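> Build me a model from this:
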Amino acid sequence: MRKVRRAKVLGWRWRRNPLRRRSDVVEAWIVLAAWVLAAVASVAAGIVGARAAQHAVDGDRAGRRPVTAVLVKTVPGSGRDVVTGVRYDRVVATVRWTDVQGGRAMVRTGFMNVKPTVKPGSTVRAWTNGHGRLVSPPVTAAEAATRVVLAGTGVALAAGATALAAGCLVRLRVQRRATERWGVEWDQVGRHWGHTTG
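From the prediction side, this is the model:
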């Protein structure tokens, strides 16, 4: 059995030919509109997403304040895993720092991770959230840029995919209606094809 090869002609829905239906032209416009909408929505959503991520990163970085803390003591056994015996490059330590809020100085203590070589009495840099709680250090500029790019890219891809999916759904609906109309026309014309002339 010979394999039938289908000829693909680019842009056939846009060219005039006797086999082109009105629904083919509508489908072509839907596909074009979906791609244009996907491109525009991707760019716009990507910019908005990146700006929102940048605002969140800036707010997070602005809310953290550096303080100089004194290492009081390290938690015993925090530098080694009890089960595997693996040594960590950071250990949990108790630190003390002076927090100034509203003109009053308050001495606070908390836990943070430090290098195992740091001895009690040494000063370490800690970060607080402005309410007297220790927090992790703020993200670096490179980490912030990575977060912004990833957020913008993710939102752009989601917006573009949504626009393309909506265009696909509309196109499927047009195809279904065209197929139904074609079926009705076939029912009307097809009944005359079975008769032979004498």
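
> When you work out contacts or count neighbours from here on, use the C-alpha atoms and nothing else.
Noted.

> Residue 25: what's it in contact with?
Taking C-alpha atoms under 8 Å, 6 or more residues apart in numbering, we find residue 25 in contact with 13-14.

> Work out for me the element it sits within.
Here residue 25 sits within helix 22-62, counting by DSSP states H and E.

> now the other sequence, so there's something to compare against:
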Amino acid sequence: MSGGTGHGRVRRRLWGWRWRRNPLRRHEDIVEAWAILVMWVVIVVGGALVGTVAARAAGQELARQHTDRQPVRAVLLTTAPEITSAGDVTYRAPVTVRWTGPDGSVRTGQSLVSTDLPAGATVTVWQDGRGRLTTEPPGPAEAAAQAALFGTSAALVLGGLVYGTTALVRRRLDRRRRDLWGAEWDRVGPRWNQRTG
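A predicted model of the protein is given here:
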């Protein structure tokens, strides 16, 4: 039992050695300790904040799209090309359609519709508040998943940037430590060799 406790104590000492005074600790070790602490705080706290803000912004944009986009009936002006289907795959092709905009004007444009439809067939297309053709907005479940994905991606990007920046700082500190150790060895090494000789 005492061996396990001693082992845990040694592990704690090793983990926080940069924060305690000791003759081997250098200024670079303190800078590195602060850099690591700041990195984790930014990754955890900043990642949560950035992820939440990004998810909310994406959710609001998707909700705006859902409110702004409306389905409307359109008539095919040309026949949709016939494409041989393979299994359960649904093919869609761009076709010229005619529909009535929100202001009552008749409009024409290209929309993706199911293949093998004749000219004159009626389909449902989506238009925005200005009457321009657009895609169908995502449903509530899909919108929530997309918002969560945007938030997670934003948090991961922030974490990656912070981790990469900290790695560069640590690399420079390691280079400086090696230079300092080399300079000290140049001073101490000759005396050490005289003693051992």
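
> Residue 31 of the second structure versus residue 168 of the second structure, what's the distance?
13 Å (C-alpha to C-alpha, to the nearest Å).

> quick one on the thing from earlier: mean shift of the helix holding residue 25 of the first structure relative to the second structure?
For helix 22-62 of the first structure, the mean deviation from the second structure after alignment is 2.2 Å (mean C-alpha distance after the TM-score superposition for the first structure).

> centroid residue for the first structure?
Nearest residue to the geometric centre of the first structure (C-alpha atoms, centre = their mean): residue 154, 2.8 Å.

> if I look at it, how far off is residue 42 of the first structure?
Distance from residue 154 of the first structure to residue 42 of the first structure, by C-alpha to C-alpha: 10 Å.

> Could you tell me how many residues sit around residue 160 of the second structure?
Applying other C-alpha atoms under 10 Å, we find 13 residues neighbouring residue 160 of the second structure.

> Now check the first structure for the residue matching residue 31 of the second structure.
In the first structure, the residue matched to residue 31 of the second structure (TM-score structural alignment) is residue 26.

> Its match: what's its closest spatial neighbour, skipping adjacent residues?
Closest residue to residue 26 of the first structure apart from its sequence neighbours, by C-alpha to C-alpha, 6 or more residues apart in numbering: residue 174 at 7.8 Å.

> Isn't that neighbour up against residue 27?
Yes: with contact defined as C-alpha atoms under 8 Å, residue 174 of the first structure reaches residue 27; the gap is 7.1 Å.

> So for the two, which residue has more residues nearby?
Taking other C-alpha under 10 Å, residue 174 of the first structure and residue 27 do not tie; residue 27 has more neighbours (20 against 17).

> Sweet, I'm off.
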